[in-house]
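*Asks:* Sharing a model prediction with you, sequence too.
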Amino acid sequence: MKKEGVDINNEEEVKKFHDKEKAITIEGIREIFFKYCPNGTIYFNTGGAEINLPQWHDYNTHFELEDLPTVWGGYDKLPIRAKYFGGTGKDYLAMTGKFHCCWGEFGGFKTTDALKFEVSSMLTWGSKCSIGDQMHPLGTMDLQTYKNIGEAYSYAEKIEDYCFGVKETSKLAVMVNTNAKVNEGIAKLLLDCHFDFDIIHQNTNLNKYEVILIPDNYYLNETDAKRIQEFVDNKGKLLILGGGALREDKSQFAINIGLEYLGKSEFDKDYIKIESILDSPLLCYSSAHKVKGNGEILATVFEPYFKRTYKHYCSHSNTPNKAETANYPGCIKVNNVIYIAHELASNYFDFGNIYQRRYFEKIVNLLYTDKNIVASNLQPTARIRFVEQEKKHCYCAHFLYAPPIQRGSVAIIDDLPPLYNIETEVKVDKPIKSVKLMPQNENLAFEQENNKVSFTVEKFTSHQLVVLEY
């Protein structure tokens, strides 16, 4: 760094130097590797499978989505990553560990129930499976480790043929960017509301979607703006969260949606009132992005009396709201576009407010009518996915439920409560011959009316695969 004149006290300069040297190193390794293994596969475990680090993606022949959900990314880190990297055209696998607290933990074990659930989750999201271990210095295998892993893999072996090479069926798609919090926040919202979703890539045909969701502070470059504008002009529906769909200089909307952007509110926090959700204003943990335009007001903003400071404050936490509404909307619908003024994805990632989730669900349902799967009697922490497996001539519905409990610094899968009477309706474009529970290979009663198929899963624990053969 000294030789190149890098100021080691300048974090930005040091990062640029680091990235340059890292790229040189990776390129050198690839050159040597492919010289001797021209058909080999190589993955660089240095941000190579993080959505928010796209500069490293092209160096890999495949992606390994590493996570230790008990203590690292949590059990909702995988779904959006698997959907994103599943759309790149490259192979991908999910990687967890047999460990309880950290990688390389000698004597640390997850239960077989936990490992089975994690493997089931990998398969639900279309990922091949990898469970990490660390060999003892004596060079002997720990047989208990492989007994536990074997029980998880024995379940995977029974259903894996239905889980790879699948095609998304959702008509709801999300744009993701380099903000990891926003990406995972929007995924948590969608997962908890049981909205199956797809991820938009640069080469994605937008015409197959009913609704596109642009999350918090997603700025549109000229190419993206043109694509989204064409989608909206062709009657596509758009949901924008606070600060989304702006130009890259943040000055104004990058697309014509009948709204003018006025900037972010000067307050640190404010309030929103949503009819049928709460009768009182609900606290928002970051303030609204102000817009102006003519449309249907779906939620109103209430400003606080003042911005809280050390010198100017009220009570223990936040300043209370004024009695009158603000002169800008909390949520507004203009034709086929809805704008939510607050950064709901970031808020939900940080605080998980249930009323904000219900608000989000209500707004999505106003736009999203052509759902690929709807299931009743599911808890918010249950997960669903509905895909097509063309190779086996079937559709596959996945149901997951094993709510983790936080004990100290560790999220633990301990209880496996069953869920009952999951009344399900899915959308298909082929006549269905049979509906089966797998791996039980039990036939389910079903009804098909045009492109809608309905069936009921009477009970399941942890994971259930339902196969609709055509």
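*Replies:* Sure thing, it's come through.

*Asks:* switch to C-alpha atoms for all contacts and neighbour counts from now on
*Replies:* Fine.

*Asks:* any idea which helix or strand carries the residue nearest the centre of the chain?
*Replies:* To find the centre residue of the chain, average its C-alpha atoms and take the closest one (Cα atoms, centre = their mean): that gives A187, at 2.7 Å. Here A187 is covered by helix 180-192, with elements defined by DSSP states H and E.

*Asks:* structure B:
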Amino acid sequence: MYSIPFRHIHLDFHTSGLIEGIGKDFSKDQFKQALKAAHVDSITLCAKCHHGWMYYPSEKFPMHPHLSFDLFGEMLSAAKELGISVEAYLSVGYDEVIALAQNQYLMRKQDQKLDSTTDFFTPGYHQFCMNTPYLGRICDQIEEVLSIYQVDGIFLDIVGVRTCYCASCMQTAQDQGIDPSDASQMQSIWEHTYIHYIEQVKKTVERVQPGIEIFHNSGHINRGRLDLMHVNSHLELESLPSGGWGYDHFLLSSRFVQHFGKPYLGMTGRFQFGWGDFGGYKHPNGMRYEVSRFLANGAGCSIGDQMHPFGKLEDGLYSIIGTIYQEVEAKQPWCTDVTAVTEIGVLSTESAGNYHIDGVNASLLQGSSDIGAVRILQEGHLLFDILSASDSFTPYKVIILPDRIALSEELENRLDTYLQNGGKILATGISGIKENGKLSKRFGVYWKGQNQSIPNYIEPCSPVISLSSDSFVMYQGSQEIEILEGDSPTILGFIQESFFNRSVEHFSSHYHTASSLDRKGPGMVQNEQTIYAVWNFFSEYALKGNLAAKYLVLESLKKLLERPIISTSYPSQVELSIMEQKGLSRYVVHILHGSKVVRGKNMEVVEDHLPVPASDIEIQVKQPIHSVYLVPTGEKISFTFVNGSVRFTVPSFTCHQMICLCYGENNNED
């Protein structure tokens, strides 16, 4: 069983063959001192880089031409002498050493341009297709590394189900009678290619070092592909906020994987910009916040670095990491073997929608409904999991269907059964709405199609918290519904349309036309177990920051939940989670605040930690609480416990505060 590391370093070493003096400043003693100073318990070391060079004396493959000793072996030995576990890194998708000589194995787009870097005139890596003899080269490299060195696991990078029209994939299509112009038919080839790669790697590893950990990195955990997630012994959630992932990505990914029982790491980097950002350094407060976030969401911690070509770790950097990981080390006993406490399940649109996210860059636009749900629920201090279409709905008081959940017959039947058993549903947009559908009948509405007024407006039937207006714009428009005959749901809001849609002939004011203020039918309805809204509330918030959409969702969830687990006066920027250590009979409450600001071009950074004032908090629990104290100091906090509700005041803090709630006879308070 994989033992999750809490203080991991992912050490890249992607180095051009043109650079001389590789490793000339490497010192085993200095390497060890840096890792000791950083309080590291696990590390990923580079055996083969994106450029295709090996960093040990290989008998079959080219070692970096300017490396004169076994750098990988020396780093591995140093780590092992410190009792640090080691993952061997091998670049799978890239190998620039042979990119020109064996370009027939490179991935191709439909127009035959190269993947990743489209030609050989543009600097950058070129990706290889695993449906070629190149796969044999990869397996031979894995076998050689594992035959020479004893490691705890391997990290295989730049892999996944890839779109490819190389000669080999085209030949496979011809052999199988597949029309290569039909991407849906070609998908079967691409799926088989990846699964075959997984199987061949597994066979290779088990033949040489059976039982070690294997992680295949695609840069994004696809919420629609549990089969691809489970080929890994553990998960490493690559999510550098300033490197293209943003701060939403980790929270969304961790809330998706946290209920599967598979160990996982959160992976950020010391880089200000992105991987390989030499001389770019994130503020230590940013790293501290991101690492604290990992702990608050049940993850181990991984900080990425890239070693200078001369082979010396930066003492100052590793001292800074040490201050962060020393704090993690002190908190670690309250972060192991945890289970997230949740009350809401959000069905992911990436899992049950009608689209696929191709990596992290498309996540904001394509996955906007998922991101909007995460933002709203986190800011509302509600506890939730992100679900796949195949997950059980039973553990949750409320299931959210955000904006565009495509219903298969099987999924609709499962949701209908969930309602029959007393569950509750909040649905928005096209989710759950189809002609004569079971859920549509449960909502008490008949779907008529897309409302043609874009944007249009919502006229809520009761005031929206913090906002005082009679109607609010919804930029993406809405669906159009009728109340089913004989049904009498509570109407929570009406549709208002603009005077006209904006066009060359018809426009008014700067942006869009004002509401006509006339009601054009119901837009938000509540039945005993459901609330349905015709608007895309979640993507409205993700893409437009539409506060009315956020507050309407939170008000709806208050109606459905009746009594949320957490009640608090903390502002929306403060993040909360609760983890249970069942074996130790205790809950651990995490409270976080990172002061995010925008620097440069749309880059969120955390530079300062502002003090969070003391605040009251009330938590609903199943067991009587007999002790409440701060972690890791052990300072006792006065509390009251009445009718399953524990109340206490959290003192002022910066960045991250943990509070332990102890119950039962098996509790260990340290």
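*Replies:* In hand now; what should we look at? Since the model is a prediction, treat every value here as computed from it, not as a measurement.

*Asks:* rewinding a little: hmm, I80 and the residue nearest to the centre of the first structure touching each other?
*Replies:* Yes - shown here, A187 of the first structure and I80 form a contact pair, counting by Cα atoms under 8 Å, at 6.1 Å.

*Asks:* Identify the contacts common to the two.
*Replies:* When contacts are counted by Cα atoms under 8 Å, 6 or more residues apart in numbering, A187 of the first structure and I80 are jointly contacted by no residue.

*Asks:* all strands of the stretch 501-650 of the second structure, in order?
*Replies:* All strands of the stretch 501-650 of the second structure, identified by DSSP state E, counting those that start in this stretch, fall at 515-526, 530-533, 566-568, 575-581, 586-592, 596-599, 603-606, 615-620, 627-631, 639-642, 645-650.

*Asks:* equivalent range in the first structure for the third one?
*Replies:* Strand 566-568 of the second structure corresponds to residues 373-375 in the first structure, going by TM-score structural alignment.

*Asks:* average distance between the matching stretch and the second structure?
*Replies:* For stretch 373-375 of the first structure, the mean deviation from the second structure after alignment is 1.5 Å (mean Cα distance after the TM-score superposition for the first structure).

*Asks:* And that stretch, how far out from the chain middle?
*Replies:* 18 Å (Cα atoms, centre = their mean, to the nearest Å).

*Asks:* can you list the residues that contact it?
*Replies:* The contact list for stretch 373-375 of the first structure (Cα under 8 Å, 6+ apart) reads H194, F195, D196, R385, F386, I422, E423, T424, E425, V426, K427.

*Asks:* counting contacts, what elements does the helix holding A187 of the first structure pack onto?
*Replies:* Packing partners of helix 180-192 of the first structure (3 or more Cα pairs under 8 Å, 6 or more residues apart in numbering; DSSP states H and E): helix 78-86, helix 344-351, strand 383-389.

*Asks:* So which elements touch the helix or strand following that helix?
*Replies:* The C-terminal neighbour of helix 180-192 of the first structure among helices and strands, as given by DSSP H and E, is strand 198-199. Here strand 198-199 of the first structure touches helix 78-86, strand 172-174, going by 3+ Cα pairs under 8 Å, 6+ apart.

*Asks:* In the second structure, point out the residues matching strand 198-199 of the first structure.
*Replies:* On the second structure, the counterpart of strand 198-199 of the first structure by TM-score structural alignment is residues 385-386.

*Asks:* check the fit of that stretch onto the first structure and give the mean distance.
*Replies:* Per aligned residue, stretch 385-386 of the second structure averages 3.0 Å (mean Cα distance after the TM-score superposition for the first structure).
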